[in-house]
Every structure is written in structure tokens, then in C-alpha cells.
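Chemist: I'd like to go over a predicted model; first the sequence, then the structure.
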Amino acid sequence: MTELRGRRTQEEKLHRENKQVCRRTKAAEAVLTGVAAEITEWKEDLYQPLEKVTVLDEARIKVTFHSGVEIEQTLEKGERSVTA
């Protein structure tokens, strides 16, 4: 009986964690819905939910939202540019 209670507790914890991930994903989707695939300028209203953008290497970045959602993106050669 104790084993079943332990399993149930684990399953309830997993369920709560899954619901939290779903909420974070939906929040990110809501922000990104309707946004052009090619972003050419900084738009404060779009980037307000962003916590940070991390450059992983010359071809990859990681975008972290305040909600905790992280998206890793590989950049195409034509997308890479340096501006000061």
C-alpha cells in the first residue's frame, strides 16, 4: 500500500510539472503567434517577455523567456551579421 501511495505521489508531481511546462509553452506560443519569421529590428513589445539571448557559438543562439521556456536556434549563413 505504501508503494502505491509513493507511485501516486510521483505521478501527481509529474502531472503538475507537465502542466507547468504546457503553460510556459502556450505563453511562448502566444507571444510568437503572428510574428514574422524574419525579425529585422528590435521591437520592445515583442521582446519584453525575453529574459536573455545567449550566443552559444557562431551559428547558434539560445533564447530564454521570463517564463523559463528556452529555444535553441541554429542560424543560417545569410542570417549571421555583426552590428555595433
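Modeler: Alright, I've got the coordinates. Numbering: from 1, shown residues only.

Chemist: use CA for all of it now, contacts and neighbours both
Modeler: OK.

Chemist: Tell me which residues of stretch 8-24 come out buried.
Modeler: Of all the residues in stretch 8-24, those buried under the rule 16 or more other CA atoms under 10 Å are Arg24.

Chemist: Tell me the spacing between Glu51 and Val63.
Modeler: 8 Å (CA to CA, to the nearest Å).

Chemist: same thing with Gln10?
Modeler: Distance from Gln10 to Val63, by CA to CA: 31 Å.

Chemist: could you pull out the helices for this protein?
Modeler: Secondary structure of the chain (DSSP state H): helices at 2-32, 44-47.

Chemist: Tell me which of those approaches Ile71 most closely.
Modeler: With CA to CA as the criterion, Ile71 lies closest to helix 2-32 of those, at 9.7 Å.

Chemist: Okay, one more to line up with it:
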Amino acid sequence: MALMITDECINCDVCEPECPNDAISPGEEIYVIDPNLCTECVGHYDEPQCQQVCPVDCIPLDPDKRETHDELMEKYHRVTDK
């Protein structure tokens, strides 16, 4: 499952540099996560780094983007060419 950023985002800028897949970018009003690049840090870390640094806890799983661990690992290989 990809992650998403909710409107509770305060644009603090701490999540974007933590994403190893460059899936987080500034949106029109708040940061956004590209579900085609988000692997929930599978392949890089044990836990999503953006969730770890978010001071307002506004990065939940996106219920519309359900993926298994194996699917996230396949995406990791595709995104990183590893």
C-alpha cells in the first residue's frame, strides 16, 4: 500500500528529504506522495521514514492503493533498477 499525506500537513519540509525513492514532492497546498514511487521504504528501511519524522502524524496508508509486501518489493526493484 502506498502512503498518502493528509490535509493536516503543515508543510514542515522534513518528509521530502527522507524519502529514498523521491516519491514526496510539494503539491499545490501540501506535500504529496506519488503512489507509483512509494514503496513504504520496503527495500530501504524497516519502516517508512516519512512517517518516522512527521511531527503531526499526517502520513497514513492510502486505503485506495493496497499492495502486498511482495508488490512493494517489486516496485522497489523497478524504481531503483536493483
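Modeler: Arrived safely. Given the structure is predicted, the values throughout are model-derived calculations rather than measurements.

Chemist: Can you give me the TM-score here?
Modeler: Taking TM-score structural alignment, normalised by the length of the second structure as the basis, the two superposed chains have a TM-score of 0.30; 46 aligned residues with a CA RMSD of 4.0 Å.

Chemist: before we move on, the earlier item: need the helices of the first structure in CSV with distance to Val55 of the first structure, can you?
Modeler: Shown next, in CSV, are those (distance: least, CA to CA, whole Å):
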stretch, distance to Val55 of the first structure
helix 2-32, 20
helix 44-47, 16
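
Chemist: Which one of these lies nearest to Glu72 of the first structure?
Modeler: Comparing those by CA to CA, helix 2-32 comes nearest, at 13.4 Å.

Chemist: number of nearby residues for the residue nearest to Lys62 of the first structure when sequence neighbours are not counted?
Modeler: In space, and not counting its chain neighbours, Lys62 of the first structure is closest to Glu72: 4.3 Å by CA to CA, 6 or more residues apart in numbering. Here the count is done by other CA atoms under 10 Å, and Glu72 of the first structure has 14 residues near it.

Chemist: List the contacts of Glu72 of the first structure.
Modeler: Each residue near Glu72 of the first structure by CA atoms under 8 Å, 6 or more residues apart in numbering is listed here: 60-63.

Chemist: Go again with 7 Å.
Modeler: 61-63 (CA atoms under 7 Å, 6 or more residues apart in numbering).

Chemist: Repeat that for Thr64 of the first structure.
Modeler: So Thr64 of the first structure contacts 50-53, 70-71 (CA under 7 Å, 6+ apart).
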